[in-house]
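sequence-free structure coming up:
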């Protein structure tokens, strides 16, 4: 091939590559293999009575699940993770993650237990999980919570010292609701806003139907998305440790058992080097 033709061919290759849509599907890493709980630990807190009081105060502990709270079961031709909710606790990734996009699907079961019996079904996606087991209510590590609760999926809770700055408006004497144009407020155990911020809007499907959650984390910012709708953007994720505010930008992932039966599937994660601008500019 003549040099000029070779140069033209190479330029054409470069142009084709440059304008070929970039597929991110190859970069998803499954966190659930569809067979068992490989890659996850389990932790179960103390047995509770119907009023939520510890019966003995002794946790069931790490990778000890006598009641089979966490199992893999068949559902319409595929295996899914079942969390019974009978004990408070979580499955926890063995690995830590930072700067990622996590996606999963969940749906509610029919059972509820103890102080949650007959009430809104409750669970949670806890991210940036660090520190000791059972730091929050004897059942969960310190973390930021992407709330999973009937009617409230997408809310924020700071667990055992987790903190964040969130733009919000005051809804009542004790409640604040996310507003991207609101005042940037600190949500923590010690702030007057407390450690809970209510999401904006509602996107959860009816009970028993699958919902898709997307969690974006990059640097000290995170975004909660439910069924494609942004519920909240959190800034300055951090943790309180002995009176000091320290960064909280990476950690393990916990999926809660909190008194209600639910199912998870299609849990996957991929690294990101920035947050989607369209999700921040609402």
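Okay, I see it. Remember, it's a predicted structure, so these values are computed and weren't measured experimentally. Numbers count the residues shown, from 1 in each chain.

Going by C-alpha atoms from here, please, whenever you check contacts or count neighbours.
Noted.

mind checking the end-to-end distance for stretch 152-159?
17 Å (CA to CA, to the nearest Å).

Pull the residues that contact that stretch.
Stretch 152-159 has contacts (CA atoms under 8 Å, 6 or more residues apart in numbering) with 136, 140-148, 164, 187-189, 195-199, 202, 204, 224-226, 231-232.

check which helix or strand covers the closest residue to residue 196 other than its chain neighbours.
Ranked by CA to CA, 6 or more residues apart in numbering and with sequence neighbours excluded, the top spatial neighbour of residue 196 is residue 157, at 4.6 Å. In the assignment (DSSP states H and E), residue 157 maps to strand 156-159.

here comes the other one, which I'd like you to weigh against the first:
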């Protein structure tokens, strides 16, 4: 193969898909420019961000370019082992630790979860926020932290739309006080958070490595701010 042809092929392989109207790629498909992670824990392979699984402790890969408020975040992800997640509207605690809203990325039985990462274990609101919403649930948290739950779909039927070890699509919609997660085009769960103390309207986007051999990949990460 001629060198020019090889160069063209490689450029196509490592270039993200064209972004949809109004969306901007926030991962360039080549390296971790704009992202900040614990050394040795994250790497780019074939246009994909991979958690290496080398860390025994939790850490996050943080997108540093902005702290968006209202937005739609889209990506593809592939779970193979362990526990991961996608953070939005979150606070940087330093040392690649992130506090705030997380969409779970794990085995099928755990998909659909919204929870509040790194909330103080002694917090009286931990019970309500550790499992903010599960698959098939629409949850409203009032100003005092009280949770009201509405079942909008059967949990097992919803979770069946997630394909373990295969590539899946994720869409996170942040609109005012409401956060919605979709997997493969299906609404998995919804949270509306009015909590006076703990709700957040803006913050960092990040990817989680839960440690202990986590093996997960992300690609075609795109953002549209509203």
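Everything's here; your move. Everything numeric here is computed off the predicted structure, so don't read it as measured data.

what TM-score do we get after superposing?
Once superposed, the chains reach a TM-score of 0.71 (TM-score structural alignment, normalised by the length of structure 2), with 186 aligned residues with a CA RMSD of 3.2 Å.

quick revisit: after the strand holding residue 157 of structure 1, next one along is what?
strand 162-170.

counterpart of residue 82 of structure 1 in structure 2?
Under the alignment (TM-score structural alignment), residue 82 of structure 1 maps onto residue 50 of structure 2.

okay, now the residue nearest to that match when sequence neighbours are not counted: neighbour count?
Distances taken as CA to CA, 6+ apart place residue 217 nearest to residue 50 of structure 2, at 4.4 Å, with adjacent residues excluded. Here the number of neighbours of residue 217 of structure 2 (other CA atoms under 10 Å) works out to 22.

what sits against residue 217 of structure 2?
Neighbours of residue 217 of structure 2 in contact, by CA under 8 Å, 6+ apart: 48, 49, 50, 51, 77, 78, 79.

Please list all residues in contact with the nearest residue to the first one once chain neighbours are set aside.
Translated: residue 48 of structure 2. Nearest residue to residue 48 of structure 2, sequence neighbours excluded (CA to CA, 6+ apart): residue 219, at 4.8 Å. By CA under 8 Å, 6+ apart, the contact set of residue 219 of structure 2 is 16, 27, 29, 47, 48, 49, 75, 76, 77.

In strands, which of the residues you listed fall?
In this view, the contacts of residue 219 of structure 2 that belong to strands under DSSP state E are 48, 49, 75, 76, 77.

Dump these to JSON lines, plus distance to residue 66 of structure 2 and neighbour count.
Shown next, in JSON lines, are those (distance: CA to CA, whole Å; neighbours: other CA atoms under 10 Å):
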{"residue": "48", "distance to residue 66 of structure 2": "21", "neighbour count": "24"}
{"residue": "49", "distance to residue 66 of structure 2": "19", "neighbour count": "24"}
{"residue": "75", "distance to residue 66 of structure 2": "17", "neighbour count": "18"}
{"residue": "76", "distance to residue 66 of structure 2": "21", "neighbour count": "19"}
{"residue": "77", "distance to residue 66 of structure 2": "22", "neighbour count": "23"}
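
which one of those is nearest residue 139 of structure 2?
residue 75 (23.9 Å; CA to CA).

Apart from its neighbours in sequence, what residue is nearest that closest one?
residue 221 (4.3 Å).

how far away is the nearest residue to residue 120 of structure 2 once chain neighbours are set aside from residue 191 of structure 2?
Using CA to CA, 6+ apart and skipping residues adjacent in sequence, the residue nearest residue 120 of structure 2 is residue 126, 7.2 Å away. To residue 191 of structure 2, residue 126 of structure 2 is 16 Å away according to CA to CA.

Who has more neighbours out of these two?
Each of residue 126 of structure 2 and residue 191 has its neighbours counted (other CA under 10 Å); residue 191 has more, 24 against 17.

so stretch 141-150 of structure 1 matches what in structure 2?
Stretch 141-150 of structure 1 maps onto residues 98-107 of structure 2, going by TM-score structural alignment.
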